[in-house]
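**Q** this one's sequence-less:
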């Protein structure tokens, strides 16, 4: 009887030691760093169970000891309430940190940048090339975009997407991102339109955006934007053609090869402001808020001309004689630069 009792006591001690060792291994795994050496994007599919999660983490070389991992989920069951999604793991994370992240549902955020001066075709190309975006547009036609977004003005498409860095989670659709950018642009344009000065020659908000897009393409110098706007407004008021190269380039589409010839300036398109009078039929690019503001608040100047000065800015003139002189100065500056 005493031998039997001793045996059971020994067995209990051994079981206790084994349990202690097992618990120590579980705690050790929980507090150990992930095996990754750089940020890693991890996608957990819906319906993944505990066993499958451990296998996936092991197969992707994020953890070792998958059997101990299963015990961790039993010892700390609150860590087993993971949610499907795409997550960003960092090398400093412990296994416990990782499981808490999976339980939080805080998915990885990815950036996409819509830049001032881009066309909608450029934005669509970015969306196609960006990772983890779900593509739902059947094609890149602007009419398709307008229909998918249920735009209030289906013909107001180009230029109507706010330039910004947009954050998204995996499986966000292209339409959802475009809708966010469009809604913000509508709100910004509405605010700028209500605050515009009196007497501007715009028939509607789309013409304001059109002017802002031309300003955006003509100068990147912040302090010049309202002066550039004044030149075009002054021209419109006296019936002078806008004669701005970016509109010609837009009208040429894929025919533009990086250079403009005299023939290009003389070839009619709906956007060639060397040929047409007044405003082109719509925006030629995405304008930023600064260009929208300049279009709504042009400077009060007598200027009718401007040309690059060779130093990153522009020289403004009130008459053709001074303008031609500024053009010669610009050409001279380019030659001097090439000679260096």
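**A** That came in fine, so what should we check first? From a predicted model like this one, the values you see are computed outputs, not experimental measurements.
**Q** Could you use CA atoms for every contact and neighbour count after this?
**A** Will do.
**Q** buried set for stretch 147-161?
**A** 148, 149, 151, 156, 157, 158, 159, 160, 161 (16 or more other C-alpha atoms under 10 Å).
**Q** which stretches of the stretch 151-300 of the chain form helices?
**A** 174-194, 205-218, 225-238, 245-252, 262-266, 289-296 (DSSP state H, counting those that start in this stretch).
**Q** So which residues make contact with the fourth one?
**A** The contact list for helix 245-252, computed with C-alpha atoms under 8 Å, 6 or more residues apart in numbering, reads 214, 217-218, 256, 260, 264-265, 269-274, 280, 284.
**Q** re the thing from before, now the helices of the stretch 151-300 of the chain in JSON lines, with distance to residue 91?
**A** Shown next, in JSON lines, are the helices of the stretch 151-300 of the chain (distance: least, C-alpha to C-alpha, whole Å):
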{"stretch": "helix 174-194", "distance to residue 91": "30"}
{"stretch": "helix 205-218", "distance to residue 91": "42"}
{"stretch": "helix 225-238", "distance to residue 91": "46"}
{"stretch": "helix 245-252", "distance to residue 91": "47"}
{"stretch": "helix 262-266", "distance to residue 91": "56"}
{"stretch": "helix 289-296", "distance to residue 91": "39"}
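**Q** put this beside the first:
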């Protein structure tokens, strides 16, 4: 074999070995099982070179030269998306590149709890370390202009649920998701409502749902409690529900509600004012919404807590007073 042929054959062998080695590298885990997850971020506007450098600077143990070559040879170098990522054990360079191209960002979660007030929701969002805090300095009105235009009060306008988001996402994203979910759920509930209800608008049904949410956490009692309040509305009776009084007291409430509190008039005092309060008093969940639009068919006008989470229902004042004496006094 001539020298030229030997050199040619050697070149082919080297190329094949290099290709095989690169293929093996590209398919091998960057992190082994048991190694800690590595977090990194790709800044907006980064070139493929910049992205590879940011990955290396974050301590991700991937060969930068080979990874850059892999991105270019695959034709994906211009498709890498900015964002926050996690590299988990078992991820190969090929899978990492696919993760960057698909924008499979590091996922975070935030739970909004049923019965929270809007203020509690804002505090939880502001305290989450993975969110971009760009609404903290906004007033309630300024925030609503961005996420729920047309409303003056945020109470009740956000659905309690667990929301997933990419690390570094704007707080606005959570508010918009939660509001859109609430409107979707409210409209669905309103469409399936009992035709005999005394509510004029879906918002009134939302107000009732918030009262039901705060009055009981017992599944079996929700529709009965809604039925009591609907009966009282239809008869023109005062709702006389303590949670609305407490809400109207604001920061003055210290855990106790006294007779003078029930007699002190506020827009939310349903012992001094007829009808529904002017807004929801909390964030109602799906069960409370369902109870508000499809209350139990009952003649009950009163209820009192038994002290175990359940309630005793009565259709007349004498029976109610006996129940109060039994369970409260």
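**A** Structure's in. What do you need? What you are looking at is a predicted structure, and each value in this text was computed from that prediction instead of being measured.
**Q** one step back: in ChimeraX, how would I select the buried members of the contacts of helix 245-252 of structure 1?
**A** Buried residues among the contacts of helix 245-252 of structure 1 (16+ other C-alpha under 10 Å), as a ChimeraX selection:
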select :214,217,218,264,265,269,270,271,272,273,274,280,284
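**Q** and which of the contacts of helix 245-252 of structure 1 is nearest to residue 330 of structure 1?
**A** residue 218 (15.8 Å; C-alpha to C-alpha).
**Q** And residue 120 of structure 2? What does it align with in structure 1?
**A** Using TM-score structural alignment, the partner of residue 120 of structure 2 in structure 1 is residue 122.
**Q** That match belongs to a helix?
**A** Yes. Counting by DSSP: H, G, I helix; E, B strand; the rest coil, residue 122 of structure 1 is part of a helix.
**Q** Contacts only, for the equivalent of residue 283 of structure 2 over in structure 1.
**A** Alignment note (TM-score structural alignment): residue 283 of structure 2 maps to residue 286 of structure 1. Each residue near residue 286 of structure 1 by C-alpha under 8 Å, 6+ apart is listed here: 115-120, 158-163, 213, 216.
**Q** Out of the residues you listed, list just those in strands.
**A** Assigned to strands by DSSP state E, none of those qualify.
**Q** CSV please, covering the residues you listed and showing distance to residue 24 of structure 1.
**A** As requested, the contacts of residue 286 of structure 1 are arranged in CSV below (distance: C-alpha to C-alpha, whole Å):
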residue, distance to residue 24 of structure 1
115, 53
116, 56
117, 59
118, 58
119, 59
120, 58
158, 62
159, 61
160, 59
161, 56
162, 54
163, 53
213, 65
216, 63
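**Q** can you tell me which of those lies nearest to residue 186 of structure 1?
**A** Nearest member of the contacts of residue 286 of structure 1 to residue 186 of structure 1, counting by C-alpha to C-alpha, is residue 160, at 7.1 Å.
**Q** sorry, back to before: what's the burial count for the match of residue 120 of structure 2?
**A** 14 (other C-alpha atoms under 10 Å).
**Q** List the contacts of it.
**A** Applying C-alpha under 8 Å, 6+ apart, no residues qualify as near residue 122 of structure 1.
**Q** hmm, back to that, any idea which of the contacts of helix 245-252 of structure 1 is closest to residue 296 of structure 1?
**A** residue 214 (13.0 Å).
**Q** Mind telling me what the closest one corresponds to in structure 2?
**A** By TM-score structural alignment, residue 214 of structure 1 lines up with residue 211.
**Q** Residue 92 of structure 1 now?
**A** In structure 2, residue 92 of structure 1 lands on residue 90 (TM-score structural alignment).
**Q** Residue 307 of structure 1 too?
**A** Using TM-score structural alignment, residue 307 of structure 1 pairs with residue 304 in structure 2.
**Q** SS state for that match?
**A** strand.
**Q** ok, how many other residues are close to it?
**A** 18.
**Q** Go ahead and confirm it touches residue 325.
**A** No. In this structure, residue 304 of structure 2 is not within contact of residue 325 by C-alpha atoms under 8 Å, at 10.0 Å.
**Q** Could you tell me how many residues sit around the alignment partner in structure 1 of residue 258 of structure 2?
**A** The equivalent of residue 258 of structure 2 in structure 1 is residue 261 (alignment by TM-score structural alignment). If you count neighbours by other C-alpha under 10 Å, residue 261 of structure 1 ends up with 8.
**Q** one step back: closest to residue 110 of structure 1 out of the buried residues of stretch 147-161 of structure 1?
**A** residue 161 (18.7 Å).
**Q** Alignment lookup: the closest one to structure 2.
**A** By TM-score structural alignment, residue 161 of structure 1 lines up with residue 158.
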